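Enquirer: next input, structure requested:
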Amino acid sequence: MKQLKILVVDDMEAHRRRLCRIIRDVPRFTLIGTAQNATEAVSYAKKKQPDIILMDIEMEDASAGIRASAEINQIAPNAKIIILTIHIDNQSIFSAYQTNISDYVVKSAAKEEVIEAIDQAAQNTSSIRPYIANKLKEEFARVKHFEENFTHIFNVIATLTPSEIEILKSLCQGRNRKQIAAERSVELETIKKQISSILKKFHKRNTREVLQFIDEHDVMTMIAKISYD
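Expert: Below is the predicted model:
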């Protein structure tokens, strides 16, 4: 079986030592070096062309490992990068996978899990771990919900007249019906009818619900962008 050349990247000595011990205990693994920051990691990867890189995320700064992974993907595209980190937040996970990493493992993982991750990465058989899959499901659901909301909001905005948009702006600024009628020099009944039309288009019962919806979905920003475009 081919010897796998492995590079360990972590700014904490205790973590580097643990990973080095794991690698040295497996005959088919060869430790070719360690790095303590992103700069060293990129330099090692360029010079030694490792098969596998065990990469921490937070080193000289919170996303150093992600930046290093992106650079290494360009200069050593055959290297398989396994993120080993304590961070399992959505931003870290999604940012890491955007750099074309092979796997994402928490540092508390057992020795056997780390070895398995290395072997799978080398064979291009890395699977998405359950906690990553759950994060992806949550993100897909969030994106779907956002798209549905966006379509609904866009359709509502498309039906608003210029006059209704100006009334919405005034309502958002805290003005009441009488104040809006006065500033627009129209009858109060005209403003009431226009607000009634706005409520129907938003499918809301009163202006409070409309304003809450506008605030939660940043509707006025969307209106401004559409108007300027």
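Enquirer: C-alpha from now on. contacts and neighbour counts both.
Expert: Will do.
Enquirer: from residue 34, how far off is residue 112?
Expert: From residue 112 across to residue 34, the span is 21 Å (C-alpha to C-alpha, to the nearest Å).
Enquirer: these two - which one has more neighbours?
Expert: Counted by other C-alpha atoms under 10 Å, residue 112 and residue 34 do not tie: residue 34 has more neighbours, with 22 against 10.
Enquirer: contacting residues for that one?
Expert: Residues in contact with residue 34 (C-alpha atoms under 8 Å, 6 or more residues apart in numbering) are 7, 8, 9, 10, 16, 41.
Enquirer: so it, which state does it fall into?
Expert: Put simply, residue 34 is strand when judged by DSSP: H, G, I helix; E, B strand; the rest coil.
Enquirer: can you give me the strands for this protein?
Expert: For the chain, applying DSSP state E gives strands covering 4-9, 29-35, 52-55, 80-85, 103-106.
Enquirer: return the most buried member of these.
Expert: Most buried of those, by mean neighbour count (mean count of other C-alpha atoms under 10 Å): strand 52-55, with a mean of 27.
Enquirer: how far is that one from where the chain is centred?
Expert: 22 Å (C-alpha atoms, centre = their mean, to the nearest Å).
Enquirer: what helices and strands are in contact with it?
Expert: In terms of contacts (3 or more C-alpha pairs under 8 Å, 6 or more residues apart in numbering; DSSP states H and E), strand 52-55 is packed against strand 4-9, strand 80-85, helix 111-122.
Enquirer: what does it rub up against?
Expert: Outside strand 52-55, the residues that touch it by C-alpha under 8 Å, 6+ apart are 4-10, 65, 69, 79-85, 118, 121-122.
Enquirer: quick one more, to check against the first:
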Amino acid sequence: MSKISIVIADDHAVVRSGFSMILNFQEDMEVVATAADGLEAYKMIATHQPDLLIMDLSMPPGENGLIATGKIKEDFPDTKILILTMHDDEEYLFNVLKSGASGYMLKNAPDEELLHAIRTIRRGGTYIHPKMATSLVREFVKADHTVAPDDPYELLSKRELEILPLVAKGYGNKEIAEMLYISVKTVEAHKAKIMEKLGLKSRPELVEFALKKKLLNF
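Expert: Have a look, this model is predicted:
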């Protein structure tokens, strides 16, 4: 059985080292890289394509974990993300889950819980710290069933909202990839999703849509 490849992102070097020692000691886990902020974490994911990213939410002065979570899940959907933080806060929990994280743990949890969370997520499950799970259930019970938005533009993800005006302005896939630090293949995939979500068949239709939305401020 292959080991679970892991990247650790935390702005404290001592935390990165400590977690690395714990995880590398396990027979089924291997830390392949570490990062000090969200931007560096993104680069490490692009390089190593790990099974799991363990990431802190607050990593000043670089890009924080919440922003990075959304970008990483959109561009590298196969990499699972476990948020490890000191924030015992419902809003943080809901936001990271909406961004695509597969787990949420508090840093003061015992080592055994961290290992259990990693293995649970690796098997395709979701892990929520028991203390936070009650809040999640309560929010789910009271949540209304929302209706799909009338404007398909609202269906676009953050990354798709970045790519749409660039495509409309005539930039090629390679140029867009270099601007956003993603692969050409990823750009092509996002373009296909944009066309599908907006119900468009051609680039002229996309340009017309962008003009109506006032996205072409050259």
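Enquirer: residue ranges of the helices in the second structure, please?
Expert: 13-24, 38-48, 65-75, 90-98, 111-122, 130-142, 158-168, 173-180, 184-198, 203-212 (DSSP state H).
Enquirer: which one, of those helices, ends up nearest to residue 105 of the second structure?
Expert: Of all those, helix 111-122 sits nearest to residue 105 of the second structure, with 7.7 Å by C-alpha to C-alpha.
Enquirer: next, the buried residues of the closest one.
Expert: 114, 117, 118, 119, 121, 122 (16 or more other C-alpha atoms under 10 Å).
Enquirer: tell me the contacts of the corresponding residue of the first structure for the last one?
Expert: Using TM-score structural alignment as the criterion, residue 122 of the second structure maps onto residue 122 of the first structure. Each residue near residue 122 of the first structure by C-alpha under 8 Å, 6+ apart is listed here: 4, 51, 52, 80.
Enquirer: before we move on, back to that, now for the contacts of residue 34 of the first structure: which two are most distant?
Expert: 16 and 41 (13.0 Å).
Enquirer: what do the two both touch?
Expert: Taking C-alpha under 8 Å, 6+ apart as the contact rule, residue 16 of the first structure and residue 41 both touch 9, 34.
Enquirer: which one's more surrounded, these two?
Expert: Neighbours were counted for residue 16 of the first structure and for residue 41 using other C-alpha under 10 Å; residue 41 has more, 24 against 19.
Enquirer: skip the chain neighbours and tell me the closest residue to the more buried one.
Expert: residue 35 (5.4 Å; C-alpha to C-alpha, 6 or more residues apart in numbering).
Enquirer: where's the aligned residue in the second structure for the one you found relative to residue 207 of the second structure, distance?
Expert: The alignment partner of residue 35 of the first structure in the second structure, by TM-score structural alignment, is residue 35. Separation of residue 35 of the second structure from residue 207 of the second structure (C-alpha to C-alpha) stands at 39 Å.
Enquirer: which residues touch residue 1 of the second structure?
Expert: For residue 1 of the second structure, the contact set (C-alpha under 8 Å, 6+ apart) comprises residue 28.
Enquirer: typed the wrong thing, it's residue 2 of the first structure
Expert: Taking C-alpha under 8 Å, 6+ apart, one finds residue 28 in contact with residue 2 of the first structure.
Enquirer: ok, 10 Å please
Expert: Neighbour list for residue 2 of the first structure: 28, 29 [criterion: C-alpha atoms under 10 Å, 6 or more residues apart in numbering].
Enquirer: and it, what pairs with it in the second structure?
Expert: So residue 2 of the first structure corresponds to residue 2, using TM-score structural alignment.
Enquirer: measure the residue nearest the centre of the first structure to residue 184 of the first structure for me?
Expert: Nearest residue to the geometric centre of the first structure (C-alpha atoms, centre = their mean): residue 91, 4.0 Å. From residue 91 of the first structure across to residue 184 of the first structure, the span is 46 Å (C-alpha to C-alpha).
Enquirer: likewise for residue 151 of the first structure?
Expert: From residue 151 of the first structure to residue 184 of the first structure the distance is 31 Å (C-alpha to C-alpha).
Enquirer: can I get the contacts of residue 122 of the first structure in JSON lines with distance to residue 167 of the first structure?
Expert: Below are those laid out as JSON lines (distance: C-alpha to C-alpha, whole Å):
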{"residue": "4", "distance to residue 167 of the first structure": "68"}
{"residue": "51", "distance to residue 167 of the first structure": "63"}
{"residue": "52", "distance to residue 167 of the first structure": "61"}
{"residue": "80", "distance to residue 167 of the first structure": "57"}
